[in-house]
Structures are given as structure tokens and as C-alpha cells.
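>>> Starting from these lines, generate the structure:
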Amino acid sequence: MALGRRLSLRGLCVLLLSTVVGGQVLELRLKDGAHRCEGRVEVKHQGEWGTVVDGSWSLKDASVVCRQLGCGAAVGIPQKAYFGLGLGPIWLLYTSCEGTESTVSDCRHSNIKDHRNDSYTHDWDAGVVCSGFVRLAGGDGPCSGRVEVYSGEAWIPVSDGNFTLPTAQVICAELGCGKAVSVQGHELFRESDGRVWAEEFRCEGEEPELRVCPRVPCPGGTCHHSGAAQVVCSAYSEVRLMTNGSSQCEGQVEMNISGQWRALCASHWSLANANVVCRQLGYGVAISTPGGPHLVEGGDQILTARFHCSGAESFLWSCPVTALGGPDCSHGNTASVICSGNQTQVLPQCDHFVSEPAGSAASEESAPYCSDSRQLRLVDGGGPCAGRVEILDQGSWGTICDDGWDLDDARVVCRQLGCGEALNATGSAHFGAGSGPIWLDDLNCAGNESQVWRCPSRRWGQHDCRHKEDAGVICSEFLALRMVSEDQQCAGWLEVFYNGTWGSVCRSPMDDVTVSIICSQLGCGDSGSVNTSVGLREGSRPRWVDSIQCRKTDTSLWQCPSGPWKYSSCSPKEEAYISCAGRRPKSCPAAAPCADREKLRLRGGDSECSGRVEVWHSGSWGTVCDDSWSLAEAEVVCQQLGCGQALEAVRAATFSPGNGSIWLDEVRCGGRESSLWDCAAEPWGHSDCKHEEDAGVRCSGELSPALFPVLLGTRTTSNSLPGIFSLPGVLCLILGALLFLVLVILATQLLRWRAERRALSSYEDALAEAVYEELDYVLTKKEGLGSPDQRTHVPAENYDDAEEVPVPGTPPSSQGSEEEVPPEEEDGVRSSQTGSSLNFSREAADPGEGEESLWLLQGKKGDAGCDDVELSALETSSVTFL
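This next block holds a predicted model:
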């Protein structure tokens, strides 16, 4: 009942709407967009175009607009007159579509009248971005990928059977993506969805849109194909050589950019780039890239984009390209090339083992008239201008050993790749260990050679290195991007790393395409906005670049044209603050909740507890200056990381210079603080240091088990094994085994000690018994010479009573007379007996004294080291009874 009432009310609304608009469908258009399927929404009423207020504008409303115009699906609803202020009346105050209607006339909406009379302005004009009839999906951006068309319900791929370049040119133009530079096929369809567009497009290349091109149904309703058609569009297309001479195989290099021919600047032009141009034009290989005056007078504006070709690419636009910050270029500094001629001409291979003389004025002009099959690249550095140096030779990529590696060697690499000047020559596999052969060792470049393999070195492939010694470089054209914010991820001040330093980016005239590329590059969604209401930023830094204008064909900020690099490209109030759609509260670098421990790390050392000190602040890692750096500060760092005691406070970037910000300077700790954050220091980011002054520590290495996940990072996870063989389990097994071994050793030593004590005690008892037996024997003999009544009783067991036995000094003068032993002599005998027992114990413990100890048992004289009292007593006894 309720559903029927709702349908009746909706039908009544539609009937009333039809009465208002005269029974006709409202005519729509999108105005001031980049193409027909995006722009400001305009409605035609009584012969006059007017706009729609975006107060209640939703994606459902936009979907109906796109469907009515045959523009595919709605992908965006920019508001607040994003496409500019309209003119004339404001016809609609709102629309309320379900999203399934065929036209806007089928939706509920306000009365059609000029709402300007109700105090509404064009500042709230609604806009729509539709996907269009065709799109390129699965590529690096909206201008490359698989060709798909919209059926009204779903996106369906187009077969590569009979797909032509003119059709691709129409698609690229319709999408605002420049010109088609390649058409490919053979991308297999998804097994779960085998649908293929049932028509073949037969465009001539001049049509404004794909949907108006002639179409031919596939025979039998099934298109012959080997996969989906793929198209690559580019702002760069067509290359030519212009010269005042007669040879077509040499001249000034020019490219067609959006229908305009522009010469290329020579400031970053390399022989590898020239090789690609010669091959692309069918002119053989590049012999040289002569400099000097330009070859052609006049011409259009010079293109400052820098191409970073390896030399193996088929087209110049297939090479990595950097347009951001391109330097100003005069007409006397344009790129040129001399090609060998016919493509079938074969040049002799270059003699790579002939080094250029040190100090020679080597340059591209002196490049040999030969074919060079070697290629150069930088790997694992985050871009084409930083990383591990690798050379392709004999079909294998190999590395360079860092023996003797310095800035002169790095300069040759950076210049050869068109990456500017060398900032740093890294060693010890700074960018990770490579694989394959090590082609060069003991390199000794002068710095002006044309190619790195023309520098003096050991013979090719000869070395005494391992890959842990792989060489790397960081060139001035190396670029990195970040957002700086205290508490936000994907929102903050935009900074670019250039020429070895982080600096700001200027916001003028940053448009929606540019912001979208920035957010996508940072993994923060595909849309965003420039915030102009934030206050001035604290601190000073370079403001590197201004006038950035990205194109749809650009897949990263580095490809976007802009003004040249300058230290102060704009005023401080023009620094860009970006808010991306994917913004969220910032989490800690390692884990949440954020503790001081996760905001401190060591890098570049030979263990987890040694290295360059880095701290996390404002969304990025930075270093600490070594001003005032001492063992007290190092102690706090080691304790905070659970790395035991500080062994050394390292200075002067001993663990290699860091990059990014220098967050702390003049740190002063007492040594007992629980965190480096508790120590006194200069304000964050305020320092007068360079990275050559980065501080480091070397700790004793007593890691707390709880800190292993933090210090080892992803290695804890990636290297772990199931069950007990995870890293913590292995560590526990090792520690347990060591503890068990220590306990076994201690127990063994204890048992041996107790056994020796028992043996020694038995030996002492036996020795004492032997002494007393001898005394008893002496006394017995003496008593035997006299009367039996004179025999003195000696207890058999209580040896302590033996000290009371009188020992006669001389034979008696008469029978029956006894001489008392003076107390002194009595004490002397007692001391003698006791001392003899200790003396035996001492000598018995020394096996080397065994033979000398027999003198006492035999009644012989000892050496001068023996006890005099003991000797005299026993000597007297012996004399008496002999």
C-alpha cells in the first residue's frame, strides 16, 4: 500500500513537471570543461541557457546528467562554480534523482524559474565530470591502458582485431591526452568476464569523438581478437631533425608538442638520447652530439624537458622524462645529433678498453665513430638520477666496485645520464647489493670523460670485490616529494627534494589536474585541494619551483612543465599547502600509539645498535647535528633504544651523511634522561649544520627483546619461520643453549673442586698419621731400652693429644731421673708438628715438589727453605735414637 502510494505521488510529480516544461525533455549541456563530458551543468528553458544550484547536488544527480548526454558514468561533482561562473538565469534550485532515471526531466526538481530573484548567485553553480563514452583503463594514468567503452550499464573492452592508429588518435584527442604514440594488443581478457564490444570502429582520425566514428558489426556478432586493444597517448609525439645543410641524417632535434614544433635544450642532452632519435627516424646510430651555435635560426620556444634514455628505447617518449624545473635555455644551446646514416649500415664496435687520457677535454663531440652497445642506469634509488650504478654489457647488467670511487667518477655517471651534477658518490652498497658480474674496479675518472667505461680502471670484468662494495651516486636532478604536517597524513606543506635539499613548492597556478597527480603520487587518493587559508609557515627554506601546470598525460609531478629551479621562486605566503581526499590522522613511523622509542632509529651502522641517529618529526625522518654531541647524549640514545651502554659518540657523518631535514642541533643531555626528547636543544629544524656533521652512536648492543620488531623493521616479519623457528624463537633457543652450557661447565668445575678437596683431605690425614706413627715408633724404641713401667700411653685416635708427649732432648744421666721439658720447648714441638702438617699440604699441592718432600719421611736434612723448628726437633729425635 505504501509503495503504491509512493509511486502514485511520484507519477503525480512527473505529471506536474511535464505540464511545467511543456511536456518536453529538458535540454542539457556541460560548459567550460576540458571536453564535452565535463563542465558546468546548464539547462535550456524558453530558448535560454541557465545553471543549477549545487546546494543538494549529488552523484546520483550527476549520473543522470551523464547518461542523458551519452557521457558514460559520473566520476565527479566539483562544486562552488568549479568550472567558472555561469551567465544568465539560474533555472533550477535543486534536483532529486534516484540515479536510475534516463533524463533529468524524470527526476524531482524545483520549479523552473530564475532564482536570481531569490538572492541566489552563480557562485554556487553545479558541475559534473563524466567518464565519457570511452576510457583507457589499467595503465599508468588516464592516458594509457586498455580501451573500454561504456554500454550504459558497464565498461566493455574493445577487441584489438582491426583496431587502427587513426582510431587511437581520436580516443587520445577526445580524452585530452595529446596524440597516440603506440597501439598494442594481446592483453588477455579477464577469464571471469569474456564480454567484448561487438563492433569495430573505423575512425579516419579527424572525428571529434569515438562515438561518432563509423562502426561495423563484427561478423557473426563475434569480433576476431587476440586480446584487448591498448593505447598509449603522450604529450610528446613526432621527432625530426632540422638543418640548414643538405644531410637529412643530422640536425637540430625538434619535437611536436600539441601541434607545435619545439627544439630541445642541450643542457641535459646525452649520446644515449641521440641514439634513440637516430634509431626512431631510421638513421642508424648516433655518431656524436655536437654543441656550439644552433643549426637553425628562429623556431618556436625551446623545450626544457630532460630525457633520461638508456639507449635501447624505440621512441624518445618511451624514455623517463623530467620537465619540472626545466632551466631557461637560449637558442644557442639546442640539442643536435649526427646519425650514421642508413639503418642497415653497421658500424665497428667501440674499443672500450682504450681509456681517455686523464685531464683530456673529453666530451660528446669526441665520441668515436663506432657503435656502442653498452647501457648505463641507476637502480633502487627512487628515480632515474639516484641509485646503484649498473652497466649492461654482453646481455648482463653488472655493477661497479667502490674501490677508489669518488665524486669525479660520479660526475661522469650523472652527466652521461643527463642528471646534472654529482652530489654524492656512495659506496658499501648504499642502495643495496646488486647481482651479476662486477664490470669495473679501481675506477679513476678525471671527471670529464664522455662515458664511465672510458675512464682508467682495471681490465673489464677484473676485480677483487663483492657486491657489498657496489658503488652508487646521487645526482642533482634526483627528486623526491613529501607533505609536512604535525598531525595529518596526506595533508600538509608540499616539499620537493632537489639539489640535495628539501624546499617548498609554490601554489600558483596549481589546478585540479596538478593536485590530483600530486595526491596520487603520494598514495593519498586521486583528488584534493590547495588550502589558501593557512597562516605563514615558520622557519626558512628554499622555495624551489613555481608555475606548475600538469597535463593529463603526466603520471608524476616530475613530468609537469613549470618555471625553472630557483632558490626563491615565490614569496613565503605563496607556499603550497595541499589537502588530499585520502587525508587521515598521522600514525607513528613504526607503530601506534606513538612512543618516543618509535621516533628514534639508527641507520648506516654495522649492527642494529650502531649508526647515524635519526629522529621522526613533522611526518619525516631527519638527522641530528654533532654540535655539542658527546657520550652523555649517546648514552641517552642507547638506553632509549634498549641497546645497552654507549661505547662511542660518533661525529662528522662517520656512518655516511643522511638526507632530509636536520631536525636537532646543540643537543645537551645529562646522560640519565629516559628520552632524547627530554634533553635541551635548539628549536626543531633550526640548525647551522650540513649533513656532513650528522651525529651517530655505537652502543654495546644489549638489545631488549621487546625492541626487536622496532629495530629490525620488516625483517622480523619477512624472515620469520612458522612456530618456534620465528626470530624470537630462534633467539630464545640460542640463549637457552648458552645458559645450559654455562651451567654444565659450572657444575663440572664444582664437582672437580669437591673431589680435589676430598683427595687433599685424605692425603693430609694419611701424612699426619705417618708422622705420628713414626713418633710412636721412636717413643716405643726408647721405652724398650728402659723399664716397661716408664712407657707413656699415646692415644690412638686423638692426635691432638700428641702435643703433650715429652720428647727427650738428650739421653738421661741416670735411671729414674726425669727432666721436665720447658714450656718453650714444649711449644716448639707442638709448633713443629703442626707446621709439618701444613708444610706437607702445601708441597703436596705442588706436584713439582714431590721428590723433595721425601726428606722428612727419610729423616734427611731439608733445604734452607724449610721450617727451622721442625727440622731441629726431628733432627734431635733422629740423633737420640741412632
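
>>> going forward, measure contacts and count neighbours with C-alpha atoms only.
Noted.

>>> Which strand in this protein has the most residues?
Scanning the chain for the strand with the most residues, using DSSP state E, yields strand 488-498.

>>> Run through the neighbouring helices and strands of it.
Counting by 3 or more CA pairs under 8 Å, 6 or more residues apart in numbering; DSSP states H and E, the packing neighbours recorded for strand 488-498 are strand 480-484, strand 501-505, strand 577-585.

>>> this one next, for a side-by-side:
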Amino acid sequence: MMENNLLLSDHQIRLAGSNESCSGRIELFHYGVWGTVCDDGWDLNDAEVACRELGCGPALGASMSASFGQGTGQIWLDDLACSGSETSLGVCGHSGFGTHNCGHHQDAGVICSNYSIRLAGSNESCSGRIEIYHNTSWGTVCDDGWDLNDAEVACRQLGCGPAVGAPQNAYFGQGTGQIWLDDLACSGNETSLGLCVHRGFGTHDCVHSEDAGVKCSKYSVRLVGSDNSCSGRIEIYHNGVWGTVCDDGWDLNDAEVVCRELGCGPALDAPQSAYFGQGTGQIWLDDLVCSGSETSLSMCGHSGFGTHNCGHHEDAGVKCSSNLIRVVGSAESCSGRIEIYHNGVWGTVCDDSWDLNDAEVACRQLGCGPALDAPQNAHFGQGTGQIWLDDLVCSGSEYSLGMCQHSGFGTHNCGHHEDAGVKCLNHSLRLVGSNELCSGRIEIYHNGVWGTVCDDSWDLNDAEVACRQLGCGPALGAPQNAYFGQGTGQIWLDDLVCSGSENSLGMCGHSGFGTHNCAHREDAGVICSSKTLLVIGSDESCSGRIEIYHNGVWGTVCDDAWDLNDAEVACRQLGCGPALGAPRYAYFGQGTGQIWLDDLACSGNESTLSICGHGGFGIHNCGHHEDAGVICSSKIADA
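As a prediction, the model looks like this:
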């Protein structure tokens, strides 16, 4: 045994010539030099030992004849004769280190199963009880000394994001059978748990009540360069480092995978050429070929992690639909009961563990400012139907609630009397320097600071986005040169390039937050129409068919469930007096084109129709013969 230990300490093992973490040419580090292994006598028993030593799963192949390319320099081992049960190649029978009759055209390789680790006891793909595969058996890991460094290695080996928890005491339930590892001491940089210091496979003083678990970030992808939670430059986490994706071959199928992985809606665009600004450091993926159905980018065809012919001017980005969250039960657009859209159904969030960190994520996802409060106990009224999320644990930096740790969609022990809510700062965009509600100098809120927008390239398309974000009507003007006065302090955005269809200025192309060559004499402004609601088909200014302005298009409202409460909100939004009637069946004539809202459920106290309960913009089962109308008393100013 002493001789074996010495041999083990004398060399290390690695793979070369492949982009796969568990397949490649075998190389050994012995007495300060890396060298190869000759394929004389090389077989699946030898490969099984190499795979075990590498911390990979069982051997699938024992490649010969330099199938992973020829190495250079030293050849360390020849004529290996392993039984398959040894702990390292060095303890197998062989001719002696450096003794061989081979050339590098005979370099040996292995193809091992990637998966020598799995999670159990949880519905989450990146959280659960740790189980590892060794000597053809799955077994658990003891929690003696188990910490975040160990969990970090497990998360990396699983292909998940960074570790956020290292639960002990069989947090995810007790396993059965073998306990493989105990007293793990990982630095956090290892590629597998088997490579960390430990007592030896199967050596422990534990029982299954001490089984270790992990909570990893489910998402190894993030978006940068935008203030929208579902649009930005793609960055992925690999081998402990964040890096970008090259835009060679980048298309909507690839973007669809990212949007799904982030918990956002369908992909709307796949921008190239560093549309959201250039990243720095590592470029991880190039030449991606996704079908669009994969669950992560790493599952798509690609050139291999770190293999590329790109610069950061080619960094890829995405624009995903972000309308998967809404607030209900409040007259405020940024405060209310949280409802999320999942599997085609709107549902609530349970308030178990609900706090300001969770609310911060919800506010970001809503496109609002920072969280002010995280009310519980159905503060904004009880929802109905589905409860989607429970036991949320957000750090506050996630892009959507679905990215936070939780019990699983639809898994909960709650009733609607526990529905969670938020109170967010109303606007991440404001107007200054004017007495008009929908005209003024543009200021945006970013990183806790209000700042202005430079007028370089500022045009009506950009103004259209600002007007939409402000909840105003269509853009009428895009004044430059500090038309509404000069701001002070930070200038946040420059060189904006909006198509006009974006939901916020941060989703447009720009130089990056805080990157500019401007002074405040160039502060941009907008002149928007104050109307987002019209009445048509009547000679009266306070009676007619309801039409609302959304995403740059005017459309009607369906009369399903339309009543005086809904009409009251419309009359208030129009600046008219109290509702006198809520006529249905296209009483004021049929509209054309888009039908925006259906199944409205207003309490009557809301400030706009859009914040009432509804099925979602554009979701309806109506025809224009069902267009809703209002009859309001005269304008309050005329009374």
C-alpha cells in the first residue's frame, strides 16, 4: 500500500485533443513532465481505471492509434495491464515509467461517460442530494466538512451555475446503499468531486441522515448590457468563468434556447455584432447550431468551449419576450399582487419566505424601479386558480422569479390568502423640465441613480419607445439640445438605436450604460401624445367605442365581462366624469384590426384599464361585433 500511495502522489492525469471533459488523449504528469501512454495492450479495463482517476463515469471506449491526435515529448507508460479495479494507471502492471517501444502515433485515449454525478430528492435540475457513480454503483456523499467549496465543484460537474447552498443532514431526503465519499476538502477549482482530497472511496463514519446536497444556480447564462430582464448580451458560466458567445451562425433558434433557459418568453430577435455592447475576457462558444428545442446552449452543436475565431465585436445577444409577469389588485402600475404566466396559465406566488430580495427581482422583471416593500398575506387581494411558485429564495440579482431557487412550478403548500405582492418605485424612466405629463427631458434610473440620455442619433423611433415606457401615447417629437433644460450628474445612454417596437430604452442598441461622449447640453427629450385611450364612433368626447394604444397600435376591448366597474376606470382614464353606462355588442360601431383586451376584471379604482385583471394583451376569443364602449358624464373640467 505504501508503494501505491507513492506512485499516486508522483503523477497526475489529464485529457488532451478533445473538447469533451471526459474524452481525449491520456497524458500523465510524472516527475515534473507531462507525457502520453502507449496503446500496446490498451483495453477497456485500462480505460476504466483512467476514467475513474479522471473523476468521470464508466469507460465507453479505449481508443488507440492516436485517435485524439499525437502528443509530443515523453511517453510515460507502455504495456499496461489493469484489472479495471485500480485507483490509478500508475498502480497497474506496466513496463516502468518511461520504458516503452512506441511512437506518438500509438498514443492511447479514452471515451468516458460524462456523468459520474447526479441529483436526487428534488424536482429541480440543479438542486438535490448528491450521488456519485463509482465501481458500477451509485452512492451518496457524507456531509462531514461539506461546504460551499465542495458544492461549487459539484455544481460545475453537473453543468449548473455557481453554488448558492451546501445543505447538510439529508436536506433532500436520505439515500440508500453505499456512501462513497466523506471528509471532502475541495478548493472549489476542481473539475469533479473525485479529484478533491477525501478519505478514499467507501471510507466513512457516516449514515444516510448525513447525506450532503447542493443548491446550484439553475442558470449558467446571463444577460448584460440592457436594463430589460429578458434582453441583452449573452454570457455563459463555464469552468468558473463568465464569457460571451460569438455570433457566427447565431440565429433565432439559438436565441430561443437562451430565452427558455432564462425563464423568459419566446425569442423576438437574435442581434449580432455586439448589439448590446462588447464583453471582455473569455469567448466560450462559437458556431452554435441549435434546433431551438434544447434546454441549454451547451447542449447545442458548437466548436467546443473556448474554441473560436472571433473578437468581442461579434458578441451575440437576444431579445426575448418578457411579458410573463404582471401586478393585479392595485391602481398602481408597479405595485400589486404578483402573477406569473406559466404553461399558458396566469397564477400567483406564495408568500412563504417572500422578502425584499424576491420583490427586487419581480420589480426588475416588471420593468419598474427598485423594490420598496414585499407585502404578504394577500395584501392586494386574493387571486384565484393556480399558485405557481412557493419558497422563493432570490439573491436579488436574478433576471426573473423563475431563475430563483423555488419548490418547482406548481409545488406549494399555500392558499390564496398567502398571495405575495410588491411595491416598486413606479418608474425607471421619468420626464423633467416640463409641466406636461407626457413631455419633458428623459431621465432613466440605473444602478440607484437617475441620469439623462444623450441626443446623438436621438430620433422619433427612440422617442416612441420612451413614450410607450412612460405609458403615454404615440411620440409626436424627439427634441434635442436640452430642449427641456440641462440635467445634472450622470449621463446614462448614448448612441441609441431603437426600432420603435422595444418595450424600454435599455432594450435598444446603445454604447453601454454610462458610456458616452456627451455633455448635458445634448440631453434628449420627448413630446408624446397624452392619449392612450380614445372613444370613437360618437359625437361626444366622453362616450364611444373604447380603443387603447399598446405596442404602437390602436385596438379595441372585448365586451366579455364588461361592466360599470370597467367603464368607471375607462372614464377616469379619459379625464371624464363617472360612468353612466357600459354598452356592449359594438354599440358605437365595430372597430377594425387588433383586439387588445378581453375578460377585464376591474374593481373600479384602477387608474388605467391595463392594470385591471385581464387575459393578457392580444389574448381574446372575440370579434369586433363584441367591441366595448362607455358612456361617461361630461368632462370633470366642464362640470
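
>>> Quantify their similarity with the TM-score.
TM-score for the superposed chains, counting by TM-score structural alignment, normalised by the length of structure 2: 0.35, backed by 344 aligned residues with a CA RMSD of 7.3 Å.

>>> sorry, back to before: now the angle from the longest strand of structure 1 to strand 480-484?
140 degrees (axes from the mean of the first three to the mean of the last three CA atoms, to 10 degrees).

>>> quick revisit: out of the helices and strands packed on strand 488-498 of structure 1, which comes closest to residue 516 of structure 1?
When these are compared by CA to CA, strand 577-585 sits nearest residue 516 of structure 1, at 8.2 Å.

>>> That closest one versus strand 480-484: what angle between them?
Counting by the same axes, to 10 degrees, strand 577-585 of structure 1 points 70 degrees away from the direction of strand 480-484.

>>> returning to that earlier point: tabulate the helices and strands packed on strand 488-498 of structure 1 (JSON lines), appending distance to residue 287 of structure 1 and mean neighbour count.
Output for those, formatted as JSON lines (distance: least, CA to CA, whole Å; neighbours: other CA atoms under 10 Å):
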{"stretch": "strand 480-484", "distance to residue 287 of structure 1": "34", "mean neighbour count": "19"}
{"stretch": "strand 501-505", "distance to residue 287 of structure 1": "37", "mean neighbour count": "23"}
{"stretch": "strand 577-585", "distance to residue 287 of structure 1": "47", "mean neighbour count": "19"}
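
>>> Reformat those strands as CSV; add distance to residue 727 of structure 1.
Below are these laid out as CSV (distance: least, CA to CA, whole Å):
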stretch, distance to residue 727 of structure 1
strand 480-484, 34
strand 501-505, 38
strand 577-585, 32
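
>>> With residue 528 of structure 1 as the reference, name the closest of the ones you listed.
Among these, strand 577-585 comes nearest to residue 528 of structure 1, with 4.0 Å by CA to CA.

>>> Does the closest one pack against any helices or strands, and if so which?
For strand 577-585 of structure 1, the elements it packs on are strand 488-498, helix 512-521, strand 528-530, judged by 3+ CA pairs under 8 Å, 6+ apart.

>>> Tell me which helix or strand comes right after that strand.
On the C-terminal side of strand 577-585 of structure 1, the nearest following helix or strand under DSSP states H and E is strand 600-604.

>>> Name the next helix or strand downstream of that next one, please.
Downstream of strand 600-604 of structure 1, the next assigned helix or strand under DSSP H and E is strand 610-617.

>>> quick one: that following strand to strand 480-484, angle?
Orientation check (the same axes, to 10 degrees): strand 610-617 of structure 1 against strand 480-484 gives 50 degrees.

>>> related to what we said a few turns ago, with respect to residue 754 of structure 1, which of the helices and strands packed on strand 577-585 of structure 1 lies nearest?
Nearest of these (CA to CA): strand 488-498, 68.5 Å.

>>> tell me the angle of the closest one relative to strand 501-505?
120 degrees.

>>> Strand 488-498 of structure 1 versus helix 512-521: what angle between them?
100 degrees.

>>> now for stretch 250-263 of structure 1, what's the gap between its first and last residues?
14 Å (CA to CA, to the nearest Å).

>>> re the thing from before, could the helices and strands packed on strand 577-585 of structure 1 go into CSV alongside mean neighbour count and distance to residue 136 of structure 1?
Formatted as CSV, these follow (neighbours: other CA atoms under 10 Å; distance: least, CA to CA, whole Å):
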stretch, mean neighbour count, distance to residue 136 of structure 1
strand 488-498, 22, 27
helix 512-521, 21, 17
strand 528-530, 21, 22
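
>>> Distance to residue 51 of structure 1 added to those, as TSV?
Formatted as TSV, those follow (distance: least, CA to CA, whole Å):
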stretch	distance to residue 51 of structure 1
strand 488-498	33
helix 512-521	22
strand 528-530	24
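
>>> and residue 874 of structure 1, which of these is closest to it?
strand 488-498 (97.7 Å).

>>> ok, back up a step: any idea which of the helices and strands packed on strand 488-498 of structure 1 gets closest to residue 855 of structure 1?
If you check each of these against residue 855 of structure 1 by CA to CA, strand 501-505 wins as the nearest, at 89.5 Å.

>>> Please name every helix or strand in contact with that closest one.
For strand 501-505 of structure 1, the packing partners by 3+ CA pairs under 8 Å, 6+ apart are strand 488-498, strand 543-545.

>>> could you redo the last one with a cut-off of 10 Å?
When contacts are defined as 3 or more CA pairs under 10 Å, 6 or more residues apart in numbering; DSSP states H and E, strand 501-505 of structure 1 packs onto strand 480-484, strand 488-498, strand 543-545.

>>> would you list those strands in CSV and tack on distance to residue 95 of structure 1?
Shown next, in CSV, are these (distance: least, CA to CA, whole Å):
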stretch, distance to residue 95 of structure 1
strand 480-484, 38
strand 488-498, 33
strand 543-545, 43
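
>>> for those, which one sits closest to residue 217 of structure 1?
strand 488-498 (47.6 Å).

>>> isn't residue 557 of structure 2 right up against residue 548?
Yes. Contact status for residue 557 of structure 2 versus residue 548: in contact at 7.7 Å, counting by CA atoms under 10 Å.
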